[in-house]
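Asks: Just need the structure, nothing else, for what follows:
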Amino acid sequence: MITTKNPFTAQLIREYKLHTEAEIEQILEKSNVAFKLWKYEQIVHRTNLLQKVSELLIERKKEYSELMTQEMGKPITQSISEIEKCVWACDFYVKNAAQFLADELIETDADESFVSYDPVGTILAIMPWNFPFWQVIRFAAPTLTAGNTAILKHAANTTGCALALEQLFRDAGYPEGCFQTVLADHDTIEDIIADSRVQGITLTGSEKAGRSIAALAGKHLKKTVMELGGNNACIVWEDADLDKYIDTIVNARMQNTGQSCIAAKRFVVVDEIYAKFNTVFKEKIQSLRSGNPIKPETEIGVLARPDLVDTLENQIRESVDKGANVTYGNQKDGNFFEPTILENVRKGMPAFDEELFGPVAAIVRAKNREDSIALAADSKFGLGTMLFTQDIDEAIRMAGSIPDGGFFINEMVKSDPRLPFGGTRASGYGRELSKEGILAFTNKKTVYIKK
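Replies: A predicted model of the protein is given here:
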């Protein structure tokens, strides 16, 4: 049984029964049967259906936004923005899919040779609760348009969103079995991964979940894309234009109430601007409006589950025990966790080494620019780094010193349908979005012709 609760009110939303073994078999077979026809559909037909998804997302924006906020506590204005971003991704692939999937002619000693990009089959998507529509659409839009079929295993606390997404694709006219949601526990997911009808797995989630699913997929020789956790650094050099970028810097940590893998977790600030940064940063944090996430004025909502509050509290406590100082916040009430600032954060503390999934900013003092780059790169994660400076040439030169999947200068790390998105090291592997995302689950087939 799956139970969903409103994290702000703690009230029961709904209970759902897990799919039975027979129902899961039916889901797998429907997906397999659908693929055998769907893979031969013309790309123009697939993009026409994706265009319909885009139109329905716009039409149902209010409904879907309120559902997200109800299930996981996202401030309603951010839920609306999430649906709008889903529309953007759909429109991007409607426009570019045919070009991305076109045969690539390559001159060899053959009369004709090219690479074709063929769909591979059913792809299992294991998705998190923090961006319950965006994470799914950024996978589904390119993967279905490439000719694959999809089965979604969503986070339990956003089951309503999962079923709404299934209905969305059905209403857009996708053939039965093209996109389905499965309500299953961990043991059942292992069986689904092992099933020969599943040809790939994509997961967005924690490092722990990634290691587990990757091991299972490897055992069965299934291709995977893993987008895992991060403790992104936000580097602030002495010439940073705080007047211009402080809102961006704060949003990099506090968007989605800090529950984002790509959020700035560690603020690595050079000594020369350290005091000024802390003053300006704290003033902006203090001005954030907390409250009921369904109200449009709310900027900080609640954490999605009680266990997330407990984990965050323990990470802060251990960091303080090791020498960090709480200089603002650190109060909790139910699932609400007050925006919090930790200073004197150093390596060896959870606030430096781990991912803090909530509205907690860890401030790290760096001696100089060189030290700031070294501190930022000192992480087992590798999702993204941001650097604020007016010295653009030097910032570009430093990009190669950061071994992450993304490097953003004077901007927060974010995903964009036009650019590949993903991490390195403990933040995973593979890329979503852009051309890379639509080719992720295709067979890059060499075709060689002698006449």
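
Asks: going forward, measure contacts and count neighbours with C-alpha atoms only.
Replies: Fine.

Asks: Which residue lies nearest the spatial centre of the chain?
Replies: The centroid of the chain falls nearest to residue 135 when counting by Cα atoms, centre = their mean (5.4 Å).

Asks: tell me what the helix or strand where residue 4 lies is packed against?
Replies: Secondary structure from DSSP states H and E places residue 4 in strand 2-5. Strand 2-5 sits against strand 12-16, with contacts defined as 3 or more Cα pairs under 8 Å, 6 or more residues apart in numbering; DSSP states H and E.

Asks: I'd like the structure of this one too, to check against the first:
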Amino acid sequence: MFTSIDPATGAPGQSYRELTGDEIETRLARASAAFRDWRVTDYATRTALLARIAEQFDANTHRLAEIATREMGKTLKSAIAEVEKCAAGFRHYAQEGPAMLEPRQFQGATATWHPMGPVLAVMPWNFPYWQVVRFLAPTIMAGNVGLLKHASNVQGVAAAIEEMVIAAGAPAGLFQNLPIKSDKVAALIADDRIVAVTLTGSEGAGMKVAEAAGRALKKVVLELGGSDPFIVMPSADLDLAAKTAVTARIQNTGQSCICAKRMIVHADVYDAFLEKFSAGMRAVVAGDPMDAATDMGPLSSEAQLQTVLDQLQMFREAGAKLMFGGEPLPGKGAYLSAGILVDVPADHAVAHEEVFGPVAMLFKADDIDAAIGLANAVPFGLGSSVWTNDPAERARFERDIEAGMIAVNAMLASKPDAPFGGIKRSGHGRELGPYGLHEFMNLKTVIG
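Replies: Got it, this is the predicted structure:
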């Protein structure tokens, strides 16, 4: 049994029953049958369904957003934006998908794209709609079918997504929610009817899924953790950089793989940036996520709050200084104040920590080489943000930052039309854009 807990109040919400073994088998059989029909549908049928799903998200935006806010604590305004982004994601593939699947001609050969079968998605709670749509929209366009194992604390969101797809007129079995626990995932991956698996989550979860997929020789896409650098050089617009840094650190209460987590600032502007950034972080309003005046809601759970508090204690023990913040707020709920860590020893293991909460690390860099060295000195390589108005510096960062994505003079954010993913221990494979569509398709070469 799964029971939602409102992290803003600690109050229990709706409960959801876990599937039995027989029910899992029924859903697998239904997915296999659905694929036999869906794989041969024309592109117009697929794009029409994607457009109708987008309409369902639009028509139910506020209700869907409220479910996410109550289950994992993000502000209602950010939940609404997430639902709207999902509708845009479905529309993107409805509009651009056919062109992405155009055959490519070579001398004496043609390369064509073909669906593979049922794809299993193991998804997290932090962007509970968007993470699913990043897999689901291209899955439908590809001619595949999808099965979702969502995080335990967002089962209401999972059920709502399935409701939207069914209401849009999807064939039975095209997309199914699986209310199951993590111990059932390995057996699903091993099942011959599952052709591939995609996971967004922790390193530990990624290793387990990759191991299971490897044993079954199945394709896997992994989007794992990140400790994204936010680099500020003297030529940058400091006011804009500091303002953006606050948003980049506290978005989703700091619970995003592509949140800016490590602020790496050139020595010449370190003090000025710290003054501006500190003022912004101190002004962050944490409170009721349903209130439009709230900047930041609670962390997703009391357990997540404790995890961040334990990490902050590790930083203190390593010699780092918590300038302010990083404290539980009085009253009910998993609230933590926004804060800043300084004097973090760059050569200590704590500097590699991914803090999934609204506390930033600040590092000082003497020059661009030192900034790039600090940026790359972690096992992650998901995203990054660099702030410079020097073309030569920009070229260096674009070439030398070890990450799957880089934003220049902007906060990093995912877009339906742009590839999303990382390198190193942040995973492999890509979501979104044409590359996300192609990940789980057979590129078939036709000669003659």
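
Asks: TM-score for the pair, please.
Replies: Superposed pair, TM-score by TM-score structural alignment, normalised by the length of structure 2: 0.98. Supporting alignment: 445 aligned residues with a Cα RMSD of 1.1 Å.

Asks: Just to confirm, what residue in structure 2 is aligned with the residue nearest to the centre of structure 1?
Replies: Following TM-score structural alignment, the counterpart assigned to residue 135 of structure 1 within structure 2 is residue 131.

Asks: ok, its match touching residue 124?
Replies: Yes - counting by Cα atoms under 8 Å, residue 131 of structure 2 touches residue 124, with 7.4 Å between them.

Asks: Now the common contact residues for the two.
Replies: Residues touching both residue 131 of structure 2 and residue 124 by Cα atoms under 8 Å, 6 or more residues apart in numbering: residue 200.

Asks: still on that earlier bit, the match of residue 135 of structure 1: what's it in contact with?
Replies: 123-124, 200 are the contacts of residue 131 of structure 2 under Cα under 8 Å, 6+ apart.

Asks: The strand holding residue 4 of structure 1 against structure 2, how far on average?
Replies: Aligned to structure 2 and superposed, strand 2-5 of structure 1 gives a mean residue distance of 1.1 Å (mean Cα distance after the TM-score superposition for structure 1).

Asks: buried ones in that strand?
Replies: 4-5 (16 or more other Cα atoms under 10 Å).

Asks: Name the residues that touch it?
Replies: 11-18, 71, 156-159.

Asks: run the last query once more with 7 Å
Replies: With contacts defined as Cα atoms under 7 Å, 6 or more residues apart in numbering, strand 2-5 of structure 1 is touched by 11-18, 71, 156-157.

Asks: Buried ones among the residues you listed?
Replies: For the contacts of strand 2-5 of structure 1, buried by 16+ other Cα under 10 Å: 71, 156-157.

Asks: In this structure residue 141 of structure 1 contacts residue 88, no?
Replies: No - judged on Cα atoms under 7 Å, residue 141 of structure 1 makes no contact with residue 88 at a distance of 10.6 Å.

Asks: So for the two, which sits in the more crowded spot?
Replies: Between residue 141 of structure 1 and residue 88, counted using other Cα atoms under 10 Å, residue 141 has the larger neighbour count: 28 against 17.

Asks: Give me the nearest residue to the more buried one, chain neighbours excluded.
Replies: Spatial nearest neighbour of residue 141 of structure 1, chain neighbours left out: residue 90 (5.9 Å); criterion: Cα to Cα, 6 or more residues apart in numbering.

Asks: Please identify the longest helix in structure 2, counting by residues.
Replies: helix 76-100 (DSSP state H).

Asks: circling back to that earlier point, just curious, which of the contacts of strand 2-5 of structure 1 is nearest to residue 194 of structure 1?
Replies: residue 18 (19.2 Å; Cα to Cα).

Asks: Tell me who's in contact with that closest one.
Replies: 1-2, 183-184.

Asks: give me that answer again for 10 Å
Replies: 1-2, 24, 182-185 (Cα atoms under 10 Å, 6 or more residues apart in numbering).

Asks: which residues do residue 141 and residue 88 of structure 1 both contact?
Replies: 54, 94.

Asks: re earlier: tabulate the contacts of residue 18 of structure 1 (CSV), appending distance to residue 261 of structure 1 and secondary structure.
Replies: Shown next, in CSV, are those (distance: Cα to Cα, whole Å; DSSP: H, G, I helix; E, B strand; the rest coil):
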residue, distance to residue 261 of structure 1, secondary structure
1, 28, coil
2, 25, strand
24, 30, helix
182, 24, coil
183, 24, coil
184, 24, coil
185, 23, coil
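
Asks: Could you pick out the buried ones from the residues you listed?
Replies: 24, 182-184.

Asks: related to what we said a few turns ago, tell me what the helix or strand just after the longest helix of structure 2 is packed against?
Replies: Under the assignment DSSP H and E, the closest C-terminal helix or strand after helix 76-100 of structure 2 is strand 104-106. Counting contacts by 3 or more Cα pairs under 10 Å, 6 or more residues apart in numbering; DSSP states H and E, strand 104-106 of structure 2 packs against strand 109-115, strand 441-447.

Asks: got the contact list for the last one?
Replies: The set of residues external to strand 441-447 of structure 2 that reach it, using Cα under 10 Å, 6+ apart, is 101, 103-117, 139, 142-144, 196.

Asks: Equivalent analysis for the first one, please.
Replies: The set of residues external to strand 109-115 of structure 2 that reach it, using Cα under 10 Å, 6+ apart, is 35, 38-40, 100-105, 139-145, 437-438, 440-448.

Asks: mean distance, the helix or strand following it to its aligned residues in structure 1?
Replies: Going down the chain from strand 109-115 of structure 2, the next helix or strand is strand 118-122, by DSSP H and E. With mean Cα distance after the TM-score superposition for structure 1, strand 118-122 of structure 2 departs from structure 1 by a mean of 0.2 Å once superposed.

Asks: any idea how far the helix or strand following strand 118-122 of structure 2 is from the chain center?
Replies: On the C-terminal side of strand 118-122 of structure 2, the closest following helix or strand by DSSP H and E is helix 130-142. Counting by Cα atoms, centre = their mean, to the nearest Å, helix 130-142 of structure 2 is centred 13 Å from the centre of its parent chain.

Asks: Among the buried ones among the contacts of strand 2-5 of structure 1, pick out the one closest to residue 272 of structure 1, please.
Replies: Nearest member of those to residue 272 of structure 1, counting by Cα to Cα, is residue 71, at 43.7 Å.

Asks: Put the buried members of the contacts of strand 441-447 of structure 2 into a ChimeraX selection.
Replies: Those of the contacts of strand 441-447 of structure 2 that count as buried under 16+ other Cα under 10 Å are selected in ChimeraX with:
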select :101,111,112,113,114,115,116,117,139,142,143,144,196
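
Asks: Need the counterpart of residue 263 of structure 1 in structure 2.
Replies: Checking TM-score structural alignment: residue 263 of structure 1 goes with residue 259.
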